[in-house]
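K.L.:
can't give you the sequence, but here's the structure:
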């Protein structure tokens, strides 16, 4: 009797190529959905521009920049960081919408890699981030913001923002898979604003009460904001001098995330990716069982 030949299992490289191909297909699908629903895209692009004008001119006359300088230049890195973090909820809403409307059940019925769906959502968000940062930077230039750090540091700052946005999109993907309902996901948006406000994005942390100051200094939003100020060469960068904060460290030195903001941001980003990439993929797979 001749034994039937065993079916060869696909190699790890073949599975990776399969997942990448399916993921790119879903990225195109997400971008196509934005073209079909331009209202979401327009809102996502106009919101940062409104924030630049609103905060720049409303807060600009009331807040003194540490060490002096233009408040709008101090503000722009904080707005970049705030929009980066609030983008998490856009991914949460899109994933929850697909889950509640049965779209993901249809994806599971197709011969496609299970990891492709979360990778598609997060990949599309990375591309949205490029467009959003471009609009926001253009608005900042109009109101007087400038990057003084040079071409390379400026490019590094934008790459850092995109990397952080990509890592946070995985947090949004996981939340969308967990809540499973677009209405619940929509109500989570107000919970993000306290995180962005309790930071150095809009005001210096030196005058905050001790407990709030410590929280703000170790807030990832503050690290990303400080990193952008440092790379852009804007006022308020930690390299401009120590904080007037006896509780922050010896001789009034800033807390570690503010003294080393780029390293702190990269650390936060790596931590989010390590936790939420496998968590999101595993959650999506388990929902299909």
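P.N.:
Perfect, thanks for sending it. Predicted, not measured: the structure shown is a model, and the values here were computed from it.
K.L.:
When you work out contacts or count neighbours from here on, use the C-alpha atoms and nothing else.
P.N.:
OK.
K.L.:
All the helices of the stretch 51-200 of the chain, in order from the start?
P.N.:
71-100, 103-108, 116-143, 151-179, 182-186, 192-197 (DSSP state H, counting those that start in this stretch).
K.L.:
Out of those helices, which one sits most buried?
P.N.:
Burial of the helices of the stretch 51-200 of the chain is given as mean neighbour count (mean count of other C-alpha atoms under 10 Å); helix 71-100 ranks first at a mean of 25.
K.L.:
so what's residue 232 up against?
P.N.:
The contact partners of residue 232, by C-alpha atoms under 8 Å, 6 or more residues apart in numbering, come to 146-150, 153-154, 157.
K.L.:
Same check on residue 122?
P.N.:
Going by C-alpha under 8 Å, 6+ apart, residue 122 touches 91, 166, 169-170, 173.
K.L.:
switch to 10 Å and redo it
P.N.:
Residue 122 makes contact with 23, 26-27, 30, 88, 91, 95, 116, 128, 165-173, 277 under the criterion C-alpha atoms under 10 Å, 6 or more residues apart in numbering.
K.L.:
Then residue 219?
P.N.:
Contacts of residue 219 by C-alpha under 10 Å, 6+ apart are 195-196, 198-200, 213, 257-258, 268.
K.L.:
could I get those as TSV with distance to residue 281?
P.N.:
Below are the contacts of residue 219 laid out as TSV (distance: C-alpha to C-alpha, whole Å):
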residue	distance to residue 281
195	26
196	27
198	31
199	31
200	33
213	36
257	30
258	33
268	20
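K.L.:
what about versus this one:
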């Protein structure tokens, strides 16, 4: 078996689970009256961006999971991820935050994906006018690709070291 098969299988399995979860979420939303004002293609593009970000963050999780010695310690990694999700434009516009925090939030990969999906769903929000906010669809692709390019090989290397 290839040394990368374990990590690759984990990433692929998580992507299948994420797609199923997103499908359940979308069907439920449609049943209660949500509609994507950006049309079917816009909605599919938004779902694609969400899955792309999820796929890239899986590799961060796989890599971090192989760094910790016990399952209990791995459970504590949530404390690392929590600020990443909260310091984004998901809940509050970066323009309403203190300057330094707004800068961090605007450049957060989650912010780019949230802004791009809102645009694709046809529900754009007013941005702060920064380059990264104005180019959110581009950055919603660039960020996950960059994260994957860094953490997928790192996770495979780490797994190879652990299996020796």
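P.N.:
Yep, it's here. Computed from a predicted model, the values in this text were never measured in an experiment.
K.L.:
care to give me the TM-score?
P.N.:
Once the chains are laid over each other, their TM-score by TM-score structural alignment, normalised by the length of structure 2 reads 0.92; 164 aligned residues with a C-alpha RMSD of 1.6 Å.
K.L.:
rewinding a little: if we go to structure 2, which of the contacts of residue 232 of structure 1 are intact?
P.N.:
Here is what carries over to structure 2 from the contacts of residue 232 of structure 1, by both residues aligned by TM-score structural alignment, their matches' C-alpha atoms under 8 Å: 147-150, 153-154, 157.
K.L.:
residue in structure 2 matching residue 181 of structure 1?
P.N.:
The alignment partner of residue 181 of structure 1 in structure 2, by TM-score structural alignment, is residue 70.
K.L.:
What separation do you get for that match and residue 103 of structure 2?
P.N.:
Look at residue 70 of structure 2 and residue 103 of structure 2: by C-alpha to C-alpha, to the nearest Å, they are 35 Å apart.
K.L.:
Looking at those two, which one has more neighbours?
P.N.:
In this view residue 70 of structure 2 and residue 103 are compared by other C-alpha atoms under 10 Å, and residue 103 has more residues nearby, 17 against 10.
K.L.:
That one: helix or strand, and which one exactly?
P.N.:
Here residue 103 of structure 2, judged by DSSP states H and E, is contained in helix 99-106.
K.L.:
Number of residues surrounding residue 33 of structure 2?
P.N.:
Residues near residue 33 of structure 2, counting by other C-alpha under 10 Å, number 8.
K.L.:
Also residue 218 of structure 1?
P.N.:
Residue 218 of structure 1: 16 neighbours (other C-alpha under 10 Å).
K.L.:
again with the one 3 residues further on
P.N.:
In terms of burial, residue 221 of structure 1 registers 25 neighbours under the definition other C-alpha under 10 Å.
K.L.:
And for residue 130 of structure 2?
P.N.:
Residue 130 of structure 2 sits with 13 neighbouring residues when counted by other C-alpha under 10 Å.
K.L.:
show me what contacts residue 89 of structure 2?
P.N.:
Listed by C-alpha under 10 Å, 6+ apart, the contact set of residue 89 of structure 2 reads 95-97, 102, 104-115, 127, 133.
K.L.:
where's residue 126 of structure 1 relative to residue 91 of structure 1, distance?
P.N.:
Taking C-alpha to C-alpha, one finds residue 126 of structure 1 at 10 Å from residue 91 of structure 1.
K.L.:
Now do the shared contacts for these two.
P.N.:
Common contacts of residue 126 of structure 1 and residue 91 (C-alpha under 10 Å, 6+ apart): residue 169.
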